[in-house]
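# Here is my input, please return the structure:
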Amino acid sequence: MSSSPHIRSKATTSNIMMLVAIALLPASAFGVWNFGLPAFGMLVTTTVVAVLTEYIYEKLMHKKITINDWSAAVTGLLLGLNMPPTAPWWMGAIGSVFAILIVKQLFGGLGQNFMNPALGARCFLLLSFTSQMTSFVYDGVTGATPLAQLKAGNTVNTMDMLIGRIPGTIGETSVIAIVIGAIFLILMGVIDLRIPGTYIVTFVIFVGIFGHIANPDVGFFDPQYITAHLCGGGLMLGAWFMATDYVTSPITPKGQFVYGIILGVLTGLFRLFGGSAEGVSYAIIISNLLVPLIERVTLPKPFGKGGEK
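As a prediction, the model looks like this:
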């Protein structure tokens, strides 16, 4: 969980995961209120299937049953929040099986997975069912997300994006609901500002500098353009709830700053110059793969015998 020096804590994996699940409730509740029964069905499906997949696998492999640590439930809930509300429930079930079985359990279970399971499953579904995963309906009208409109050079309503009155995945639309959950995690000591703060600040700087290159109508450090990018897509959900995943983020303080910078730059590159309007999922997964290298470079040097004096 952290590099040395270590301080004994009474916190357990189950306690931490439970707090994360509680912190996701505002975004989940808003998603259900915003998109209705399909959103609720998707969240229940992905969560239940994730827990069942972990239980069945561990039972068949004669391993210790770990569903009580809440990690599978959090993975399923996060995947559900990253799903379009109009996607069929069976698609969410497939994603949950992939997240738990392929990304998590086949690599050794909790603590051994090399990327965030929920995002790994989301990218798998994006590649397998691109049409359904990129089709969004809001108030009965099929349309592009605000980020897609922004990339096309159109204007967007940033206040609607802040509140969540926009098309998108179930859990990414309301910045207010996400921030409420993030504040709860900070107050509970589950996360700190190193990774999400560095991520967001780096992204703002990148978009401020290069935004006018991708969109000539945008000024240098255009506040409306930057705000739209901050409120749109999965940036806030990813920065506060998935980039901070203990297993797939660096344990060294310096490494966490480096990790956040890489996340911000990659997200900016994908959004401004990539073929898609979004890029948070791929940015986090690629950064997850770089974590071993980041930790090796930023590992504190021991003092004393064999170390520096």
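# CA atoms for contacts and neighbours, from now on please.
Noted.
# For residue 122, which residues are in contact?
79, 82, 83, 95, 281 (Cα atoms under 8 Å, 6 or more residues apart in numbering).
# can you put those residues in TSV and add neighbour count?
Listed next are the contacts of residue 122 as TSV, based on neighbours: other Cα atoms under 10 Å:
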residue	neighbour count
79	28
82	26
83	29
95	28
281	22
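# Now for residue 138: which residues touch it?
So residue 138 contacts 35, 166, 167 (Cα under 8 Å, 6+ apart).
# again, only this time at 7 Å
Residues near residue 138 by Cα atoms under 7 Å, 6 or more residues apart in numbering: 166, 167.
# Ok, residue 163 next?
174, 175, 176.
# which residues in the stretch 151-300 of the chain form helices?
158-163, 175-187, 194-214, 223-231, 235-237, 253-273, 280-298 (DSSP state H, counting those that start in this stretch).
# gap between the nearest residue to residue 148 once chain neighbours are set aside and residue 154?
Distances taken as Cα to Cα, 6 or more residues apart in numbering place residue 277 nearest to residue 148, at 5.2 Å, with adjacent residues excluded. Taken as Cα to Cα, to the nearest Å, the spacing of residue 277 relative to residue 154 amounts to 13 Å.
# how about this one, so we can line them up?
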Amino acid sequence: MSDLLHVSASPHVRSKTSTKTIMRDVAIALLPASAFGVYQFGIKALLLILTCVAASVLSEYIYEKAMKKPITTYDYSAVVTGLLLALNLPSTAPIWLAVIGSVFAIIVVKQVFGGLGQNFMNPALGARCFLLISFTSRMTDFSIDGVAGATPLAAVKAGEIVPIFDMFIGKTSGTIGETSVICILIGAVYLLIKKIITPRIPFIYIGTLLVFAGIFGGHGFEPSYLAAQLFGGGLMLGAFFMATDYVTSPITPMGQVIFAVCLGILTGIFRIFGGSAEGVSYAIIFCNLLVPLIEKVTIPVPFGFRKEDLKNEK
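From the prediction side, this is the model:
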């Protein structure tokens, strides 16, 4: 009779939450940042957003149709991937670049490894890093109306003073979706209220980066410097919308803490000691690869067992 206790019971707690509803809420939360990106950068930004979403959905449909797999385009996951990729592109990116990135995100990062729930890294960030490596000049062109300008983080790295309030509301150079912190926070609050995400990963991630920047940034804990690190680049977008990805982040509470601390440290290393002023994308990608190991060492022991008992069973 005792052996029957090892058999998992059927779930008795039911919820209306599904992949479709979660992804739909994430897409809704990204709308403020998307709308501001279109307002800031014009019709080209809108075309890039529509292109990435359409190419992502179409890539998923064609691949699943060709492989005779169930069609999952209705669950909004491809829409979210396309939207996140678009928000991580500069408004000067050509349309063909958006198409290549979308196809790479859906087919190479997501579908080849088994589809939603099986990808080992965030598809949108995987595609962004691929594009950064392959088309560096295109991905780092943040000129507006033909006038080139450094991003706030690049200016900070060069020792220049940046307008903090402009960074907060979004009157700066950058990718389509990362400039307006206030719009990103509106979407983040929506996700927190809907309980789609928890504050553990984003808050610890941001806090760790600020402490790291204060210790190693060369400016101490000067408020303006820390504010520039906080509001500049893709930190806010990455912390709330990509580091919290269900598939590529730990599920254990302690694992999430370790994951977030690693994110903050790596982002700080890339920003302060690296050749580029930004480091959020690469930090998240690298930490995605560590998730299986993190979960292995932080998995809780079931009630009534000891670690020694579990090792003997293995």
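# most tightly surrounded among the helices of the stretch 151-300 of the first structure?
helix 235-237 (a mean of 26; mean count of other Cα atoms under 10 Å).
# Tell me roughly how far that helix lies from the second structure on average.
On superposition with the second structure, the mean distance recorded for helix 235-237 of the first structure (mean Cα distance after the TM-score superposition for the first structure) is 0.3 Å.
# Check which helices and strands that helix is in contact with.
Applying 3 or more Cα pairs under 7 Å, 6 or more residues apart in numbering; DSSP states H and E, one finds that helix 235-237 of the first structure contacts helix 175-187.
# what's the angle from the helix it packs on to helix 194-214?
Going by axes from the mean of the first three to the mean of the last three Cα atoms, to 10 degrees, helix 175-187 of the first structure is angled at 150 degrees with respect to helix 194-214.
# Spatially, what comes nearest to residue 98 of the first structure if we skip its sequence neighbours?
residue 121 (5.8 Å).
# Where does the helix or strand where the one you found lies end up in the second structure?
Following DSSP states H and E, one finds residue 121 of the first structure within helix 117-128. Under TM-score structural alignment, helix 117-128 of the first structure corresponds to residues 123-134 of the second structure.
# For the matching stretch, what is the distance to the chain centroid?
With Cα atoms, centre = their mean, to the nearest Å as the basis, stretch 123-134 of the second structure stands 12 Å off its chain's centre.
# How about stretch 23-41 of the first structure?
Distance, centroid of stretch 23-41 of the first structure to centroid of chain: 17 Å (Cα atoms, centre = their mean).
# Over in the second structure, find the residue span it aligns onto.
The aligned range for stretch 23-41 of the first structure is 29-47, by TM-score structural alignment.
# And stretch 47-64 of the first structure, what's buried?
47, 48, 49, 50, 51, 52, 53, 54, 55, 57, 58 (16 or more other Cα atoms under 10 Å).
# coming back round to it: between residue 277 and residue 154 of the first structure, which one's more packed in?
Taking other Cα atoms under 10 Å, residue 277 of the first structure and residue 154 do not tie; residue 277 has more neighbours (21 against 11).
# Report the separation between the counterpart of the more buried one in the second structure and residue 270 of the second structure.
Correspondence of residue 277 of the first structure to the second structure, assessed by TM-score structural alignment: residue 277. Computed as Cα to Cα, the residue 277 of the second structure to residue 270 of the second structure distance reads 7 Å.
# What is the aligned counterpart of residue 68 of the second structure in the first structure?
Under the alignment (TM-score structural alignment), residue 68 of the second structure pairs with residue 62 in the first structure.
# Tell me the secondary structure at that match.
Three-state assignment for residue 62 of the first structure (DSSP: H, G, I helix; E, B strand; the rest coil): coil.
# Out of the contacts of residue 163 of the first structure, which are shared with the second structure?
Counting by both residues aligned by TM-score structural alignment, their matches' Cα atoms under 7 Å, the contacts of residue 163 of the first structure that remain in contact in the second structure are 174, 175, 176.
# Counting neighbours, which bits of stretch 91-98 of the second structure end up buried?
Applying 16+ other Cα under 10 Å to stretch 91-98 of the second structure flags 91, 92, 93, 97, 98 as buried.
# Secondary structure and distance to residue 45 of the second structure for those residues - can I get that in CSV?
Below are the buried residues of stretch 91-98 of the second structure laid out as CSV (DSSP: H, G, I helix; E, B strand; the rest coil; distance: Cα to Cα, whole Å):
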residue, secondary structure, distance to residue 45 of the second structure
91, coil, 5
92, coil, 8
93, coil, 9
97, helix, 13
98, helix, 11
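# Could you pull up the contacting residues of the closest residue to residue 297 of the first structure other than its chain neighbours?
Distance criterion Cα to Cα, 6+ apart; nearest residue to residue 297 of the first structure, sequence neighbours excluded, is residue 255 at 7.9 Å. Contacts for residue 255 of the first structure (Cα under 7 Å, 6+ apart) come out as 294, 295, 298.
# still on that earlier bit, which of the buried residues of stretch 47-64 of the first structure fall in strands?
For the buried residues of stretch 47-64 of the first structure, not one is inside strands, with DSSP state E as the criterion.
# And those residues, which is closest to residue 192 of the first structure?
Nearest to residue 192 of the first structure among those is residue 47, at 26.0 Å by Cα to Cα.
# Can you tell me the closest non-neighbouring residue to that closest one?
Per Cα to Cα, 6+ apart, closest to residue 47 of the first structure is residue 76, 3.9 Å.
# Thanks a lot, see you next time.
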